[in-house]
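Peer 1: sequence and computational prediction follow.
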Amino acid sequence: MTQKQLKLGAFFSSGHPAGWRLPEAFPETDMSFPNYMHMAQTAERGKLDCIFFQDTVGVVGGVKENATPTKCRIVWPEPATLIAALAAVTKNIGLVSTATTTYSEPYTIARRFGSVDCISNGRAGWNVVTSQVELEAMNFGQDSHMEHGARYEKAEEFVDICFGLWDSFEDGAFLRNKETGIFYDPSLAHELNHEGKYFKVKGPLNLPRTPQGRPVIAQAGSSEVGIRFAARCADMIFTAQSTIPEGQAFYKKVKEQVASFGRNPDHVKIMPGLMPILGATREEAQETYDKLVSMTLDEVSIRSLNHYSGGLDLTQLDPDIPLPDLPPANTAKARQDLIVAKARAENLTIRQTAQYVAVAQGHHTVVGSASDVADLMQAWLEAGACDGFMLMSPFYPVPLERIVDHLVPELQRRGIFRTEYEGTTLRDSLGIPVPENRYTAMAKAKAS
């Protein structure tokens, strides 16, 4: 039997809130294109499937009232713009950017990510989010988010429109025949003419069919409505579990829902977040972790936890009391449930819960040597708890370099990670087929 292979992404986020303070960290990474280029090329050298950029359309917590001036990385480039630039300095690695469906328009997003897919020769991915941070609403003329379920309802319509727009032109539509003067075949061009609850879009999209048919769709929702949305639309699911049983339960649930939508479960990759704190030895890795914890101010970590508190201001409470019951969240419902379950299981105080969240925003953290981390990753893969991992870094660029130089070779030695790319597109790397154009499929069905 062929050994199942891990799928790996490098997740670029704000990292650990104190990580930028370490001597080996580059705090200028937030806006330095040479640093982003170095990290993208490092990840590609390690044969990772993709690099994956988060995004929030606002400064969390603001810069005046309730601000946390010691918090790292409150500014960064718009990530779809960034991955377009990185396409020119990489060859094989997938390029995934976040964009919200709550405060965007389908035509704009379809054109943006379709363009990156063309520019990169088939390496673009769109991480679909419905916006978590309430402040984002205030940057788009609203006082608060629309209700959680309504945001996902809007997102489904949004993504359906994008799928339709990416099918505007069938393969071979653009003849560009100099002799006849015929540029395109009108029989292979299609208007969408969508009219729905949230959007009205005529089409067609002013792009040809992209190298991947459409960009790879990533999604990170783990609430009930988020899982349904991901099972229906996503190719890659970024999630957060901390134990193999949790991962197995989520994996089984999602794959069953994928199948219920008539999709092949093998074509949807489930990739939990993992923060490896690597060292040459366990002791060296633990020393790095302890430094990170000791340098994190309570103010910063508790404000980070506040993002999942359902509006309860935890900074006003004694940090050494147990984490109290939290009001229901209208933002990251599944992440709030995970954090509360962790706090209850381990009887954590507010301070301890905040320290846990600060490390990796509720994602699993493992401290040790490359062999220790590889043991954990192999155990999850073989237990059917994941298809791979989104690898997070507490700061940049050294942890990613350690992943590529030490962890990847260990995974390759075990035969659970590639030594060369399987093809040239992100779909090739993930083992996900190019979707057939809907109009082409309809014509075939009609003819048969």
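Peer 2: It's in.
Peer 1: when you work out contacts or count neighbours from here on, use the C-alpha atoms and nothing else.
Peer 2: Noted.
Peer 1: so residue 390, which state does it fall into?
Peer 2: What DSSP: H, G, I helix; E, B strand; the rest coil gives for residue 390 is strand.
Peer 1: isn't it up against residue 13?
Peer 2: No - using Cα atoms under 8 Å, residue 390 is not in contact with residue 13; the gap is 11.3 Å.
Peer 1: more crowded one of these two?
Peer 2: It is residue 390, of residue 390 and residue 13, that has more neighbours when counted by other Cα atoms under 10 Å, with 26 against 18.
Peer 1: the chain: strands as residue ranges?
Peer 2: With strands called from DSSP state E, the chain shows them at 7-12, 50-53, 94-100, 124-129, 174-177, 182-184, 194-195, 200-201, 216-219, 236-239, 269-278, 364-368, 388-392.
Peer 1: from the middle of its chain, how far away would the fourth one be?
Peer 2: On the basis of Cα atoms, centre = their mean, to the nearest Å, the separation between the geometric centre of strand 124-129 and that of its chain is 7 Å.
Peer 1: how much does the longest helix along the chain deviate in direction from strand 124-129?
Peer 2: Criterion DSSP state H: the longest helix present in the chain is helix 148-166. Relative orientation of helix 148-166 and strand 124-129, computed by axes from the mean of the first three to the mean of the last three Cα atoms, to 10 degrees: 160 degrees.
Peer 1: got the angle for helix 148-166 vs strand 94-100?
Peer 2: 130 degrees.
Peer 1: how far out from the middle of the chain is helix 148-166?
Peer 2: 17 Å.
Peer 1: and here is the other one:
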Amino acid sequence: MSSQPTRQLHLNAFIYPAGHHEAAWRHPLTQPERVFDADYYQQIAKTAEAAKFDGIFFADGPALRSEARYNAAGRLEPIALLSSVAAATDRIGLIATASTTYYEPYNLARLFSTLDFLSQGRAGWNIVTTSSEAAAENFGLPAHPDPSIRYERAREFVDATVRLWDSWEDDAVVLDRDAGLYADTDKIHRAEFVGKHLQVRGPFNAPRSPQGHPVLVQAGASNDGRAFAAQYAEAIFTAHQTLDHAQAFYADIRSRAKALGRNPDHVKILPGISPFIADTERGARELEQEFNELTVPAYGLFQLRGITQVDLSEIDLDASVPEDIFGDAGDVTDNKRSRKQVVAGIVAREKPTVRQLLHRLAGARGHRVVAGTPEQIADTIEEWFTSGAADGFNVMPPYYPGGLEVFTDTVVPLLRERGIFRTEYTGTTLREHLGLPRPASQFAGDRVGSHAS
């Protein structure tokens, strides 16, 4: 084996309660009765930590987005849940999704700062603007804001939140018992953020957390999402079906980040991969087929409408999907709705029937599904990692908890043999796992006019 390269693969476990396949809860390998139990998620996190994964990740949204008639719908609130997971683990990163549309900066800053303290520096915030129209009604609003407005607010939200986290300089806490001095208030600053959508005075009511501030993660790949990610994201979760599309996205984001004066190496790009794994390729494909046969077409059509705004319910399940029905999806560089573009690409390349398309999307909602042996899964990961398509992956097991265990037991050892994945943690924080610097407070050295009063 050649000497270990400097660049190392990053792996997160993307936790979707029963598994990422939409019919996972019906399969005997899963445990849907446990999806509201803390120890279930602690077990999954411990599996990921034992394999030296960078982190675990929870998606979330402030509405019941799935059709509960046909799936194990509903979610525990991820920041509170990850506080429980933090108590049961030592090193694994803890990434929660929270919406800039339906939170306010001060309360969200407190939640993530607290998680970072409780976990001793393992928190990450997956920044979303929320795509669910149903969310607005849960917050007494007449309508869900348009994407451009949501991203305007999101930029202000992140700016305000980071200013709050930065408002205490690193050495603001003095702890001088003899002098009776707890903190140097000249080093505690008001945020004084005033924007079009948000105003936050500050200062924050806690010192800087162990990482300076939690890792900023983003998951949108639309044009608005790419611009936002290039400006703010330290890790990007994305969905791609083909190597060339992933390479184009990877190059685009790094170019945008560099143009904004950022170090592109400090933006980690992590596509999703949902692996069905067996000793033989045939066995893996049979396992995938087992799950597909448990799908309910009505649920698949509901999900398809949710991610593409395209309704195929009037078309026979065994008829071909009309290609022109996705005609406004755009291409890899001109996409208004990134997931719709992924689905349009599947239809253009594979010419599926409606049923076949529903099965293609059942595995991971547009993320790449791979069925094969551990060697084949490792080959795919290595190819994308070494050919300018990814810095790592969000591993999306089709079923939990066993799907992650199979991956860590069979694929991870192969990645280590190839010298591209760690054998031990070399740091203690999520930033250290990802090779990201600890940010300095933007107020450091500022002593005029902005300190707390």
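Peer 2: Thanks, I have it. Quick caveat: nothing in here was measured; it's all calculated off a predicted structure.
Peer 1: re the thing from before, mean shift between the longest helix of the first structure and the second structure?
Peer 2: Helix 148-166 of the first structure differs from its equivalent in the second structure by a mean of 0.7 Å after superposition (mean Cα distance after the TM-score superposition for the first structure).
Peer 1: what's that helix in contact with?
Peer 2: With contacts defined as Cα atoms under 8 Å, 6 or more residues apart in numbering, helix 148-166 of the first structure is touched by 101-102, 105-107, 109-110, 114, 130, 192, 194, 196, 198-199, 201, 203-205, 207-210, 213-214, 225-226, 229, 233, 330-331.
Peer 1: buried residues, that helix. List them.
Peer 2: Under the neighbour-count criterion of 16 or more other Cα atoms under 10 Å, helix 148-166 of the first structure has 148, 151-159, 161-166 buried.
Peer 1: before we move on, what about stretch 15-32 of the first structure?
Peer 2: 15-21, 25-27, 29-30.
Peer 1: same thing with stretch 47-63 of the first structure?
Peer 2: 47-58, 60-61.
Peer 1: of all those residues, which comes closest to residue 39 of the first structure?
Peer 2: The shortest approach to residue 39 of the first structure among the buried residues of stretch 47-63 of the first structure belongs to residue 51, at 9.0 Å (Cα to Cα).
Peer 1: how near is that closest one to residue 249 of the first structure?
Peer 2: Residue 51 of the first structure sits 26 Å away from residue 249 of the first structure, going by Cα to Cα, to the nearest Å.
Peer 1: equivalent analysis for residue 355 of the first structure, please.
Peer 2: 26 Å.
Peer 1: contacting residues around stretch 371-384 of the second structure?
Peer 2: Counting by Cα under 8 Å, 6+ apart, 243, 275-285, 288, 370, 390, 392-393, 407, 410-412, 414-415, 420 sit against stretch 371-384 of the second structure.
Peer 1: what range does it cover in the first structure?
Peer 2: Under TM-score structural alignment, the match for stretch 371-384 of the second structure in the first structure covers residues 367-380.
Peer 1: buried ones in the matching stretch?
Peer 2: Neighbour counts over stretch 367-380 of the first structure (16+ other Cα under 10 Å) mark 367-374, 377-378, 380 as buried.
Peer 1: over to stretch 164-176 of the first structure?
Peer 2: Of the residues in stretch 164-176 of the first structure, those with enough neighbours to count as buried (16+ other Cα under 10 Å) are 164-171, 173-174.
Peer 1: what's the answer for stretch 130-142 of the first structure, then?
Peer 2: For stretch 130-142 of the first structure, the neighbour count (16+ other Cα under 10 Å) marks 130-137 as buried.
Peer 1: end-to-end on that stretch?
Peer 2: This stretch, stretch 130-142 of the first structure, spans 15 Å end to end (Cα to Cα).
Peer 1: what lies in contact with it?
Peer 2: Counting by Cα under 8 Å, 6+ apart, 56-61, 100-103, 143-145, 151-152, 155, 307, 330-332 sit against stretch 130-142 of the first structure.
Peer 1: same thing with stretch 224-236 of the second structure?
Peer 2: With Cα under 8 Å, 6+ apart, stretch 224-236 of the second structure has contacts from 147-148, 151, 155, 215-220, 253-254, 256-257, 260, 266-271, 336, 436.
Peer 1: same question for stretch 167-185 of the second structure.
Peer 2: 186-191, 202-204, 206-208, 441-444, 451-452.
Peer 1: now with 10 Å?
Peer 2: Around stretch 167-185 of the second structure, the neighbours that count as contacts under Cα atoms under 10 Å, 6 or more residues apart in numbering are 161, 186-192, 202-210, 212, 440-447, 450-453.
Peer 1: what range in the first structure matches it?
Peer 2: On the first structure, the counterpart of stretch 167-185 of the second structure by TM-score structural alignment is residues 168-186.
Peer 1: about what we covered before: could you dump the buried residues of stretch 367-380 of the first structure to JSON lines with distance to residue 296 of the first structure?
Peer 2: Converted to JSON lines, these look like this (distance: Cα to Cα, whole Å):
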{"residue": "367", "distance to residue 296 of the first structure": "17"}
{"residue": "368", "distance to residue 296 of the first structure": "20"}
{"residue": "369", "distance to residue 296 of the first structure": "23"}
{"residue": "370", "distance to residue 296 of the first structure": "25"}
{"residue": "371", "distance to residue 296 of the first structure": "28"}
{"residue": "372", "distance to residue 296 of the first structure": "25"}
{"residue": "373", "distance to residue 296 of the first structure": "24"}
{"residue": "374", "distance to residue 296 of the first structure": "28"}
{"residue": "377", "distance to residue 296 of the first structure": "27"}
{"residue": "378", "distance to residue 296 of the first structure": "31"}
{"residue": "380", "distance to residue 296 of the first structure": "30"}
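Peer 1: fine by me, thanks again.
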